[in-house]
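[1] predicted model, plus sequence, below.
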Amino acid sequence: MELPPDGSPPIPGLKIYRGLSCESCRFITRNSRNLATHETRARHHRLQVNGRGGNGRATVMLQSLRKAPQARYWIANPAAVWADRSGDNSSSTAEEGDSSGDGNTDGDTILLQTVRACEKDLKEAEVERQRQVEAPGGVDTGSRWVQFMKWSAHLQQRDKTMLHQTGLSPASAAVEQRMWPRERREANQRLRELTESFRRELGRCMERLDRVPDETLEWLGSIDPTKPVSTPFGRKQQSDTMDRYSACWQRYLCYCVRIQPLGRDGAKTEHGIRFTEEQWNSLADIVQRLDTVADKKKKQGQQQVMKGSREGDGDEDEGSAEGREEGEEEEDPDKEALDEAVFDFCIKSIKQKLGRKQYHNPLLHFTAVLGIKEDGTWVPSHTHTRFLAGFLWCGRILMLEHFFEDDPYDSEDSTCDTSFTAIDRFQKGHRDWLATGSYTPFSAIIQWMTYGRGYRNQEGGQARVLWDSDGTTLKYLGDKITVESFQRAAQAVVREAEGWLDKLMGGQWSQIRETIRLRDIADSLVFEGPGRSFATNRKNAWLKPGAEKLTRLVGATLWKIVDAGNGGSRVECRRWAIEEYLGWLRQFRSSMFPVAHVWGGQPGRGPEVSTLKHCDTEQLPKNVFVFDGQVVLITDRDKSKGLNGKQGRKVARFLPEGPSLMMVAYIAWLLPFEKVLHRLSGIRGPSEAISPWLWKSAAKGLWDTSKLSKQLALVTGAQIGVQLTVSSYRHVAIEMGRRIKGLIVQQVELEAAVADSDDEAADPLTGEAHRQPKVEYVWDIQATHGSRIARNHYAVNLQFPSQLQPEMLSNFREISRLWHQFLARTDGDFGDRKRRAHYDDSMPVVHRAAKRQQLTIDREVCIIVFITLLFYM
């Protein structure tokens, strides 16, 4: 039986149901769970029909001739009734309206349904308007960043959602297996082959970094065509950064391959991208070779399926055949041809001279596409400059190989003449293609990055926090956080870690902690050598560091003595007990991780905590020390210390007594005992290469900021009701810290805004000199040098690390002490509130004047202390 078409008027007498419809296909249901299952299986939750927005589903009115479970629905449109009746005679409509009250009720219902349908159409029209890029002069040009980048002018009247989705990376292999239909899965496989090809080429080109002179790398990293930089260009310190940079180029290649079927003119019309003749031919070559690789891999997969279904003889022959196939895959000529085509297209995307119309280059056009977020808004400058940095970094590596590919510098049969011919070719190519003022894509990206960084510094951060009128509740992005709940969460992380430590100590932690005399622990704040820490100091022998202490406490539960069979005895592991104990140790480590972050003082960045080392390595000093009865964590506060070639400035954070005792027990007893357990039981533990680091596991290796965010979110979600990550916790904790000292901190911030310039004499982008107050001490002037030179170069205390002298360490300790007092409170208060901004009207004028004078003196003393602190920094 044929059902009425969708959108037809409702049939009188049949019940109208409220239902849901998939916007990607004709799937209608009354159950939201059924629709969710359909979206997952059909992968329609990430698709949207062209010309429509929303979340992929729509609310509709349904009718059916039968009841469930034999129901077959169609979409009924009540507004169609009004449209049909609008063509009737107006007099008859009026007569029907005057005939009875029921008629008026039906008319009102139809009128309301018509208004609702009209509002829905208006909403869809608004969504459609927002999907398209506004022309210059519209609402999208309110940002100076968007105006400077000229995104609106270049992408006007084009679909934002379509551009964003076309520029996405291919789905992972796991997601690919769930794709349907088969054509989508095969298209995603082709794109994954393309990204793997670029990764192979980038890895091949990175080998060139080790085969050219350092002076060449200094020129490679320079944007100035007349002078090199002081630090040679090279690999990034973190592999994640290189992967993120590589992903920018991979997305560019996928974008170009996706639009290639449109043709050169079609791509220009729909996307606004332009290719030169050479670039388009090179892109067609990529597509052709990509099809060859994809078809070959598809055939190999079918053959493997057929071989897997066979049983019986010939297993050895199959194994040898598979071995040959694997060997052939390593030197697959089709993949090598694809790699060459990808490399050639990337080079041609860079080597293009541009004038005023910079977006006539396909690479620069794609940077504009990356400026569109998933919701259709524009990407801010601080995010978009990361994409630009990725294109620059990978582009430099590709161009270096392009200049030297015909002349391997370190070849044995290479003569000096041919080698320097390649170097001269690189020097000329650097001036023509990679430097500022060369009128190339590189020159444009350098210009955008320079403006983006300056704009980012001027625009300031997003407003996130707001205090309620009662002064005890802080709103972070709309979520309410009371001071009492914040303090309760800080205390909860310590209790949780102490509970796990008590289990690890066999329930005797309360007695053992009394034996740890923190003030008697000897430690040095300078580099001593690999493996050295307070646990290896001979003066701390009374602490009995090592595995023996825990062996006496819990050894009987983890091992048992059995007969060796030769009249002797041997130790046998209780594997299940050891696995349980190691699980407790992982839980303690996970709980102690946020303790060090929360209780150290004002919070730093995630890497400052995740990279803590309890002992010296071959090249780096440790970060955990015992100083004057407290555990102190000393870290670098410079994010870019490895990039600017300078030694990182230090910041110290002190732990209170409880966490200090737990940290000493963890380093002195638990870490050595963990190694013994893994060795005797044969259970795989963390690698020996990461032994000096505190936060680690066998499964993940070194822990990172994401792990710390997860642990913070767990405890803050339970205690506060708001899941705070490392970033959000930092905002909240800094605002809480500002309230501890009240008006004095506000006065100090005025000085800090002028004085703190991160020790930079001039802005690295504009070259403008920083204006900062200069404070000199008489005794330094008498010694014929300034105070800054005196603190950094003369009479530097041997006991303390670089740029962290006794006065500075004392200031950091005082800040940590104030923070400890605040977190230890249970009344939701900030502590001393004697100094206030307002005055009691009942106070005599003389007393108020005396109080103002005392407050002024206190402010001046605090400002002097703060300027001194900044001076030592």
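    Alright, I've got the coordinates. Predicted, not measured: the structure shown is a model, and the values here were computed from it. Numbers count the residues shown, from 1 in each chain.

[2] for the rest of this, base every contact and every neighbour count on C-alpha atoms.
    Noted.

[3] residues in contact with stretch 644-657?
    231, 596, 599-602, 630-638, 641, 802-804, 809, 812-813, 816-817, 820, 873 (CA atoms under 8 Å, 6 or more residues apart in numbering).

[4] in that stretch, what counts as buried?
    Residues of stretch 644-657 classed as buried under the neighbour-count rule (16 or more other CA atoms under 10 Å) are 648, 649, 650, 651, 652, 653, 654, 655, 656.

[5] need the residues you listed in JSON lines (columns: secondary structure and distance to residue 441).
    Listed next are the buried residues of stretch 644-657 as JSON lines, based on DSSP: H, G, I helix; E, B strand; the rest coil; distance: CA to CA, whole Å:
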{"residue": "648", "secondary structure": "coil", "distance to residue 441": "34"}
{"residue": "649", "secondary structure": "coil", "distance to residue 441": "36"}
{"residue": "650", "secondary structure": "strand", "distance to residue 441": "39"}
{"residue": "651", "secondary structure": "strand", "distance to residue 441": "41"}
{"residue": "652", "secondary structure": "strand", "distance to residue 441": "44"}
{"residue": "653", "secondary structure": "strand", "distance to residue 441": "45"}
{"residue": "654", "secondary structure": "strand", "distance to residue 441": "49"}
{"residue": "655", "secondary structure": "coil", "distance to residue 441": "51"}
{"residue": "656", "secondary structure": "coil", "distance to residue 441": "54"}
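
[6] second one coming, line it up with the first:
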Amino acid sequence: MHQVSVIKVEERVSHLMLGWQPAVDLRTVRDDFTCRAPGWSFLQEEQNGLRFAYKALLHRTWSSAYLGQPFAKAGRWLVQTCSAYFESESELRSEIFAAIHLTAGLPARGPEITSIKVCNTAQVMRNLIFREGRLLLVIEYNKARASNYHAFYIVRYLPQRLAELVYLYLVYIRPFISILASQLRFSYLHANEFLFPDPRHKQKHLSPAQATDILKRLTMRFPAPISLSLYRQSALAIAKRYIRELIQRADFYKPKAASDPTKMIAAGVGHHPRVLLTEYAIDSALPVQLQPELLEMYLQLSTLWQDWNRQYYEDHRNLWTTAAVTPATGAAIKSESRGLKRGLPADSLPVSSLNKRQAPLIAAPRASLDMDGFRYDAQYKILICISCESAFKQRKLHGTDT
């Protein structure tokens, strides 16, 4: 799921960039944590020179086609082609949402992730910020104000490839869409401060219900499509079981080694290490509550999450293939069970005894395996659920096992 979400964004960005692949080096992008001017983002930073970068894509469209149709004819935009481009950009926003929510780190709450801002407003600061060649998702969590009158920051680092794709979207595709919509007088398509505006144009940004629909479309082949709340619970369960085993027990505020530089410097000036890290030598380019030590901790957490998912994918992709599942119920289960006991191949079972309704897809192993809750019979290529005795048949589809 994590791998597919990024691949979808990559394919869609290439599609909307009309095959053009400009060089991207995020290490050269300048951003300012401390700038709170309304409307400001990294695109307005003079050193970046990106304010009118979208014009390169605009000029390409005059001589390019989209879905086999030209963008313009006789100096005028063709509405049908432009509308198809608008629809594809809307799909890209949904795919970017899914990719960020799944891969940036442990998942945020629905209202937090759906209301991500790409530029400052008069009330709040933007959430997407570039720093040291990485794209950060910074959320100021205000729930703590009720108890201590101070908010704290939650930071998630996007995977590098996804960060580059989001950069291309923000620098080229999104501004081009806004200009094109203005020229065609599609007022409801004008970009606002939110990264994920409401596709139905009824509110300013994506709602948690719409976000859940995006995740369900991505996981529609699962036995149970995943909602925002279900994914958050699942991710935390995975983190507690697996990620914590990878996290080194390091406390930035309480160095344990006697030779630790922070501890030695703090002792030299008569302070506790925590005081040194939080009250002295503060980096003025960052909010006081979000200093480099805290950013480093969040970077480690995001990296562990991404590395674990990547490694899990590498370890299991050779064992699993996408398989069509036809859940058998009632008499059909008994028929398949009898067929297995008699040594009959599942192909001999009558079609009428199976549920003909198209079912979700799951991953099925290629070799004979015993898994938690499932048993795979390699001889007959059948996956059996131990709890309910449902049997799923592996078939040939277009020359491949499914």
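    Arrived safely, thanks for sending. Since we're looking at a predicted model, the values are computed, not measured.

[7] TM-score for these two?
    After superposition, the two chains reach a TM-score of 0.67 (TM-score structural alignment, normalised by the length of the second structure), with 300 aligned residues with a CA RMSD of 3.0 Å.

[8] re earlier: among the contacts of stretch 644-657 of the first structure, which are in strands?
    Judged by DSSP state E, strands contain the following of the contacts of stretch 644-657 of the first structure: 630, 631, 632, 633, 634, 635, 636.

[9] which of those residues has the largest number of neighbours?
    residue 632 (26 neighbours; other CA atoms under 10 Å).

[10] so what does that one match up with in the second structure?
    Counting by TM-score structural alignment, residue 632 of the first structure lines up with residue 136 in the second structure.

[11] its match and residue 127 of the second structure, how far apart?
    Note on residue 136 of the second structure: its distance to residue 127 of the second structure, by CA to CA, to the nearest Å, is 8 Å.

[12] find residues that contact each of these two.
    Counting by CA under 8 Å, 6+ apart, residue 136 of the second structure and residue 127 have no common neighbour.

[13] which element is the residue positioned nearest the centre of the first structure on?
    Taking CA atoms, centre = their mean, the centroid of the first structure lies closest to residue 706, which sits 8.3 Å from it. Using DSSP states H and E, residue 706 of the first structure falls within helix 705-719.

[14] cool, residue 798 of the first structure as well?
    Counting by DSSP H and E, residue 798 of the first structure is found in no helix or strand.

[15] alignment lookup: it to the second structure.
    Match for residue 798 of the first structure (TM-score structural alignment): residue 284.

[16] where does stretch 170-187 of the second structure end up in the first structure?
    By TM-score structural alignment, stretch 170-187 of the second structure lines up with residues 667-684 in the first structure.

[17] list of residues touching the one helix or strand residue 244 of the second structure maps to?
    Taking DSSP H and E as the definition, one finds residue 244 of the second structure inside helix 244-246. Helix 244-246 of the second structure is contacted from outside by residue 304, using CA under 8 Å, 6+ apart.

[18] try stretch 387-399 of the first structure
    Contacts with stretch 387-399 of the first structure, where a contact means CA under 8 Å, 6+ apart, come from 202, 205-206, 209, 220-221, 244-246, 248-249, 343, 346-347, 350, 367, 370, 434, 442, 445, 449.

[19] could you do stretch 47-61 of the second structure as well?
    By CA under 8 Å, 6+ apart, stretch 47-61 of the second structure touches 17, 28-30, 42-44, 71-72, 171-173, 175-176.

[20] going by distance to residue 663 of the first structure, which of the ones in strands among the contacts of stretch 644-657 of the first structure wins?
    residue 631 (7.6 Å; CA to CA).

[21] list the contacts of the closest one.
    Per CA under 8 Å, 6+ apart, neighbours of residue 631 of the first structure: 624, 625, 654, 655, 656, 660, 663, 664.

[22] any chance of CSV for these, columns distance to residue 586 of the first structure?
    Shown next, in CSV, are these (distance: CA to CA, whole Å):
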residue, distance to residue 586 of the first structure
624, 20
625, 23
654, 24
655, 21
656, 23
660, 19
663, 15
664, 17
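
[23] if we can go back for a sec, could you give the angle of whatever helix or strand comes next after the helix holding residue 706 of the first structure to helix 705-719?
    Later in the chain than helix 705-719 of the first structure, the nearest helix or strand by DSSP H and E is helix 726-740. Inter-element angle recorded for helix 726-740 of the first structure and helix 705-719: 60 degrees (by axes from the mean of the first three to the mean of the last three CA atoms, to 10 degrees).

[24] quick one on the thing from earlier: how about the match of residue 632 of the first structure, what does it touch?
    Per CA under 8 Å, 6+ apart, neighbours of residue 136 of the second structure: 127, 128, 129, 130, 155, 156, 157, 158.

[25] the fourth one: which element?
    Element membership of residue 130 of the second structure [criterion: DSSP H and E] is strand 128-131.

[26] for stretch 12-28 of the second structure, list every residue counted as buried.
    12, 13, 15, 16, 17, 26.

[27] and stretch 199-210 of the first structure, which stretch of the second structure?
    Stretch 199-210 of the first structure maps onto no residues of the second structure, going by TM-score structural alignment.

[28] count of residues packed around the residue nearest to residue 278 of the first structure when sequence neighbours are not counted?
    Taking CA to CA, 6 or more residues apart in numbering, and ignoring the residues beside it in sequence, residue 278 of the first structure has residue 348 as its nearest neighbour in space, at 7.5 Å. When neighbours are counted by other CA under 10 Å, residue 348 of the first structure registers 15.

[29] packing partners of the strand or helix carrying residue 348 of the first structure?
    In the assignment (DSSP H and E), residue 348 of the first structure maps to helix 333-350. Applying 3 or more CA pairs under 8 Å, 6 or more residues apart in numbering; DSSP states H and E, one finds that helix 333-350 of the first structure contacts helix 182-206, helix 277-309, helix 362-369, helix 381-404.

[30] possible to save those helices as TSV with mean neighbour count?
    Formatted as TSV, those follow (neighbours: other CA atoms under 10 Å):
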stretch	mean neighbour count
helix 182-206	18
helix 277-309	15
helix 362-369	22
helix 381-404	20
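
[31] in a markdown table: those helices, plus distance to residue 551 of the first structure.
    What follows is these, written out as a markdown table (distance: least, CA to CA, whole Å):
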| stretch | distance to residue 551 of the first structure |
| --- | --- |
| helix 182-206 | 48 |
| helix 277-309 | 52 |
| helix 362-369 | 60 |
| helix 381-404 | 51 |
